[in-house]
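> got a predicted structure plus its sequence, pasted below:
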Amino acid sequence: MGINNQSTTVLDATNNWWGCNEGPDDDGCDTVAGSVNLDPWLTFTVTSDTAELDIGEEATITASLTTNSDGGDTSGDGTVPNGITVGFDVDPAGAGTLDPTSTSTAAGAATATFTAAAAGEATISATVDNATASTTVTVTGEEPPAVEKIELVASNTSPTAGEEVTLTATVTESAGDPVADVTVEFAVDGVHDTSGEGTTNEDGEATFSYTGSFAGTDTVTATVAGTDLSDSVEITWTVVSPPPVQFPPSQASEPKAGCIFFTQTQHNLCAGFRSYWEHFGGLATFGYPVTEEFVENGLTVQYFERARFEWHPGAWPERYDVLLGLLGRDMTAGRDEEPPFQRANPGAADHCTYFEATGHNLCFGFRSYWEAFGGLAIYGYPISEEFVEQNPDTGELYTVQYFERARFEWHPGEFPPRFDVLLGRIGAWALHQRYGTPYP
């Protein structure tokens, strides 16, 4: 864009930017016609805040439109151009990096950071409109050797929770020699979540240590910062189990007169608990007894593999005054926010029964089992929908559903007369949780 002054009055256009350093009407510059006072005009300059750098050091490069053709400073007279795009470049390209490579002027100037990468003369140029200016920076120092490989080793790949593990990353160049002063980033992914970084020493080694708190497996990855070079190692943590608690009711007992004695678990089943067990489900529903009778929270109780019998005198004479503990609720405490435990919409009426009391469906084989082998009195209401879960006894995945007093598990082909439904060993689990007895 130029100026065409058709007036007889002389137009003052001093300290104006004409798109190039040579002034108006020069090649690539704006044009002027008529009576215009042009001299002096703005010129474009590039400077560095330092003339020498070591490899890895930085310099601030300033591209400025605040000096006129007479060498005067115009930064304070309100004529500086703003919002003009400036592009930065370095020659040779491997001499270093510029950030940013393009920006706009503010208060008549734009800046970029030059980071030196190779020894020699670096010519840093900037271009605005049709003007290009440059400055030279001398880079000294030895270039670091090119990193070729990183290898990660753990002091212990099978530690016990509570111990400290040290990871050592060794960085080498193409000839296999160690590389010092390289930043290595460490990341732990698995049962623990932590990270850190270190700088290689003269042996090319950087270390990182952490202490485990849980059983399980971590994958630790070491990466050379700013590259894709990495190596990983797996660490499997274990927890030393305390010796089993000597809980007297769970210890092996001698046979008692008038009772059934189960050699499988070395426990007796007597009186009203025996009558209830024999009449309302037996071994398939309750499993073997895993304790003798004892008093818990003021109630006479007995634990079985799949249930806890409680004697409530006078509460239900038709069932020997025996009620079953709400072990399903105990086992799922704190899981209300998980999708299977949130209230559901009613399922298909011909396949499911919906229980408004808990907001859950009971469908297909689980419904058939519930209706045929105990119903509400034995199992209680459903407190979840069906979902797939890992069995804590075997580690296998099964379709399960939780009830107030039970966990149904679908074992295809294992028990057709009972719709292939088995009951989870939640009685043994509850005994372990409360008294520290062995489980599973």
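Done, it's in.
> all contacts plus neighbour counts: C-alpha atoms, from now on.
Noted.
> now L283, what's its secondary structure?
Following DSSP: H, G, I helix; E, B strand; the rest coil, we place L283 in the helix state.
> residues in contact with it?
L283 makes contact with W277, according to C-alpha atoms under 8 Å, 6 or more residues apart in numbering.
> against G196, how distant is it?
Here the criterion is C-alpha to C-alpha, to the nearest Å. By it, L283 lies 55 Å from G196.
> check S368 too.
Using C-alpha to C-alpha, S368 is found at 56 Å from G196.
> neighbour-wise, which of the two wins?
Ranked by neighbour count (other C-alpha atoms under 10 Å), S368 and G196 place S368 first, with 17 against 14.
> hang on, that one is in a strand, isn't it?
No: counting by three-state DSSP, S368 falls outside a strand, being helix.
> let me know the distance separating it from V421.
The gap separating S368 from V421 is 10 Å, by C-alpha to C-alpha.
> ok, N37 next?
Distance, N37 to V421, by C-alpha to C-alpha: 100 Å.
> of those two, which one has the most company?
A direct count of neighbours by other C-alpha under 10 Å for N37 and V421 places V421 higher, at 24 against 14.
> enumerate every residue touching the residue nearest to that one when sequence neighbours are not counted.
Once flanking residues are discounted, V421 sits nearest to W410: 4.7 Å by C-alpha to C-alpha, 6 or more residues apart in numbering. By C-alpha under 8 Å, 6+ apart, W410 lies in contact with 398-400, 420-422.
> could those go into JSON lines alongside distance to K149 and secondary structure?
Shown next, in JSON lines, are the contacts of W410 (distance: C-alpha to C-alpha, whole Å; DSSP: H, G, I helix; E, B strand; the rest coil):
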{"residue": "Y398", "distance to K149": "45", "secondary structure": "strand"}
{"residue": "T399", "distance to K149": "47", "secondary structure": "strand"}
{"residue": "V400", "distance to K149": "49", "secondary structure": "strand"}
{"residue": "D420", "distance to K149": "56", "secondary structure": "coil"}
{"residue": "V421", "distance to K149": "55", "secondary structure": "strand"}
{"residue": "L422", "distance to K149": "54", "secondary structure": "strand"}
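> which of those residues lies closest to E58?
Among the contacts of W410, Y398 lies closest to E58 (C-alpha to C-alpha), at 60.9 Å.
> C363 contacts C352, doesn't it?
Yes: C363 lies in contact with C352 (C-alpha atoms under 8 Å); the separation is 4.0 Å.
> still on that earlier bit, quick check, nearest of the contacts of W410 to A271?
L422 (26.6 Å).
> from memory the closest one sits against Q401, does it?
No: applying C-alpha under 8 Å, one finds L422 not in contact with Q401, separated by 11.1 Å.
> adding another structure so you can compare the two:
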Amino acid sequence: MSYVNEIYEKVVAKNPSEPEFHQAIKEVLDSIAVVIEANEEEYRKLGLLERLVEPERLIAFRVPWVDDNGQVQVNKGFRVQFNSAIGPYKGGLRFHPSVNQGILKFLGFEQIFKNSLTGLPIGGGKGGSDFDPKGKSEMEVMRFCQSFMTELYKYIGADQDVPAGDIGVGGREIGYLFGQYKRITGLYEGVLTGKGLTWGGSLVRTQATGYGAIYILDEMLKQNGKELAGKTVLISGSGNVAIYATEKCQQLGAKVVAMNDSNGYIYDPNGIQLDIIKDIKEVRRGRIKEYVEAVPTATYTEGKGIWTIPCNIAVPCATQNEIDLEDAKTLVAGGVMAVVEGSNMPTTLEATEYFQENGILFMPGKAANAGGVATSALEMSQNSQRLSWTFEEVDEMLQNIMVDIYRKTADAAERYDLAGNFVAGANIAGFEKVVDAMMSQGIV
């Protein structure tokens, strides 16, 4: 049995009932098999893959809090500190009912390679809770965040582990978490990113993941003789990533015609009016269906189906495994030429393979959505230096980082005779840097 298959089988046996984690491990190991086979004897001796797939630390705790009726509620809290070979752990906190240990391990494992690709000194981690901020009052969210940080603070720090936001954790939640950390420790340090601009945050951080995905899309198209201007784009989701991916697409001359949320999708053949989406989602915290009340020419459809709309480019920005094989077939039949993952692993393995087999330009999330964590690392730098850079300075650095990620990804694929396979290229480029650091630091 090959070393890759041996490790995958061990992961499945040791981590039952964690399908997302299994999927992430398989996708990465299969795509870097050419590198592993070339170094198998040394990697086996050092137990390198065994160490790579096992988190350095897995923290689980209960989070008791009191709701507005005086009733005590209890949620689960987690922090997965996966790999610190190239820097302190870095990765978001997710507050959502779907959060469990397996999903966070999948996200933390992906984060290792995503962070490596940025070229910045940050390791991989992830965390969160099964708490759902939706429908909770401001005071309930604050009490939960304070209770969550009362346990988490023991394991994080500016040079140890620097969480950020993710699904369900925006500026409001980061503020409550940071306030409690400062209250407990007496330290005003860059322990969280995504902070408010008046107290240590970075310009562009809000836009970074969405902008970054489109910057790498634009570079991929240019390097393959195509252009973004004039293209029809579908963007799933309507949160932070989707909103700013839409904004950057529009700035670069593309037309985004559809967005969605967990209830259904809107289709506006004239192009999404982003100011209306921002008002619904960022100001009123409403549902996407409210768009058709302001734009009568648009349509709203309950349930899934956004990928049935013909398009040139698809940018999934919602959640994992939202594009399956049937969706991929529908997109290809509808004329898609490029797919860029704005979220973490939104495309199943079967769908990814189908896109690649049909010559679709496909950029995986660990490369395409690295803009958020890259700008988080830039926020860490500003905090360490007690500086605040301009929007233009940070945006230029972000664009340079995303263009560099494309080049690293394309170059790694070409070095192993896999030209155009950006999934393999991203995994190889991220893996090589992490493995070099692990081997240099001994058996730890």
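That came through fine. Fair warning: this is a prediction, and the values are worked out from it, not measured in the lab.
> TM-score for this pair?
Comparison of the two superposed chains (TM-score structural alignment, normalised by the length of structure 1) gives a TM-score of 0.24, and 178 aligned residues with a C-alpha RMSD of 7.2 Å.
> L104 of structure 2 and E396 of structure 2: what is the separation?
To E396 of structure 2, L104 of structure 2 is 31 Å away according to C-alpha to C-alpha.
> what sits in contact with each of L422 and Q401 of structure 1?
408-409.
> check which helices and strands the longest strand seen in structure 2 sits against.
Using DSSP state E, we find that the single longest strand of structure 2 is strand 72-83. With contacts taken as 3 or more C-alpha pairs under 8 Å, 6 or more residues apart in numbering; DSSP states H and E, strand 72-83 of structure 2 sits against strand 57-66, strand 89-95, helix 101-117, strand 123-129.
> among the ones you listed, which is nearest L221 of structure 2?
L221 of structure 2 lies closest to helix 101-117 among these, at 19.5 Å (C-alpha to C-alpha).
> got the angle for that closest one vs strand 123-129?
Taking axes from the mean of the first three to the mean of the last three C-alpha atoms, to 10 degrees, one finds helix 101-117 of structure 2 and strand 123-129 inclined to each other by 150 degrees.
> can you pull the buried residues of helix 101-117 of structure 2?
101-117 (16 or more other C-alpha atoms under 10 Å).
> who are the packing partners of the helix or strand containing E379 of structure 2?
Element membership of E379 of structure 2 [criterion: DSSP states H and E] is helix 371-385. Applying 3+ C-alpha pairs under 8 Å, 6+ apart, we find helix 371-385 of structure 2 packed against helix 208-223, helix 391-415.
> want to throw those into a markdown table with distance to F431 of structure 2 and mean neighbour count?
Formatted as a markdown table, these follow (distance: least, C-alpha to C-alpha, whole Å; neighbours: other C-alpha atoms under 10 Å):
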| stretch | distance to F431 of structure 2 | mean neighbour count |
| --- | --- | --- |
| helix 208-223 | 20 | 24 |
| helix 391-415 | 10 | 20 |
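> let's have these in TSV, adding distance to Y291 of structure 2.
TSV is the format used below for those (distance: least, C-alpha to C-alpha, whole Å):
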stretch	distance to Y291 of structure 2
helix 208-223	21
helix 391-415	29
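> of all those, which lies closest to I235 of structure 2?
Here helix 208-223 is closest among these (C-alpha to C-alpha), at 10.4 Å.
> quick one: contacts of the closest one?
Contacts with helix 208-223 of structure 2, where a contact means C-alpha under 8 Å, 6+ apart, come from 227-228, 240-249, 340-342, 361, 363, 368-373, 375, 398-399, 402-403, 405-406.
> the nearest residue to L98 of structure 1 once chain neighbours are set aside: neighbour count?
For L98 of structure 1, ignoring the flanking residues on the chain, the nearest one in space by C-alpha to C-alpha, 6+ apart is F114 at 4.6 Å. Other residues near F114 of structure 1 number 27, with proximity taken as other C-alpha under 10 Å.
> next: G425 of structure 2.
G425 of structure 2 has 30 neighbours, counted by other C-alpha under 10 Å.
> ok, which stretches of the stretch 101-250 of structure 2 are strands?
For the stretch 101-250 of structure 2, the strands defined by DSSP state E, counting those that start in this stretch occupy 123-129, 161-165, 232-235.
> can you tell me which of the ones you listed is most buried?
With neighbours defined as mean count of other C-alpha atoms under 10 Å, the strands of the stretch 101-250 of structure 2 peak in mean count at strand 123-129, which reaches a mean of 29.
> so that one versus strand 89-95, what angle?
Note on geometry: by the same axes, to 10 degrees, strand 123-129 of structure 2 and strand 89-95 are set 20 degrees apart in direction.
> mind giving me the packing neighbours of strand 123-129 of structure 2?
Using 3+ C-alpha pairs under 8 Å, 6+ apart: strand 123-129 of structure 2 touches strand 72-83, strand 89-95, helix 101-117, strand 161-165.
> adding distance to A437 of structure 2, write the ones you listed out as JSON lines.
Below are these laid out as JSON lines (distance: least, C-alpha to C-alpha, whole Å):
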{"stretch": "strand 72-83", "distance to A437 of structure 2": "11"}
{"stretch": "strand 89-95", "distance to A437 of structure 2": "14"}
{"stretch": "helix 101-117", "distance to A437 of structure 2": "11"}
{"stretch": "strand 161-165", "distance to A437 of structure 2": "18"}
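> minimum distance to G123 of structure 2: which of these has it?
Nearest to G123 of structure 2, of all these, is strand 89-95, at 4.4 Å by C-alpha to C-alpha.
> and that closest one, what does it pack onto?
Judged by 3+ C-alpha pairs under 8 Å, 6+ apart, the packing partners of strand 89-95 of structure 2 are strand 72-83, helix 101-117, strand 123-129, strand 161-165.
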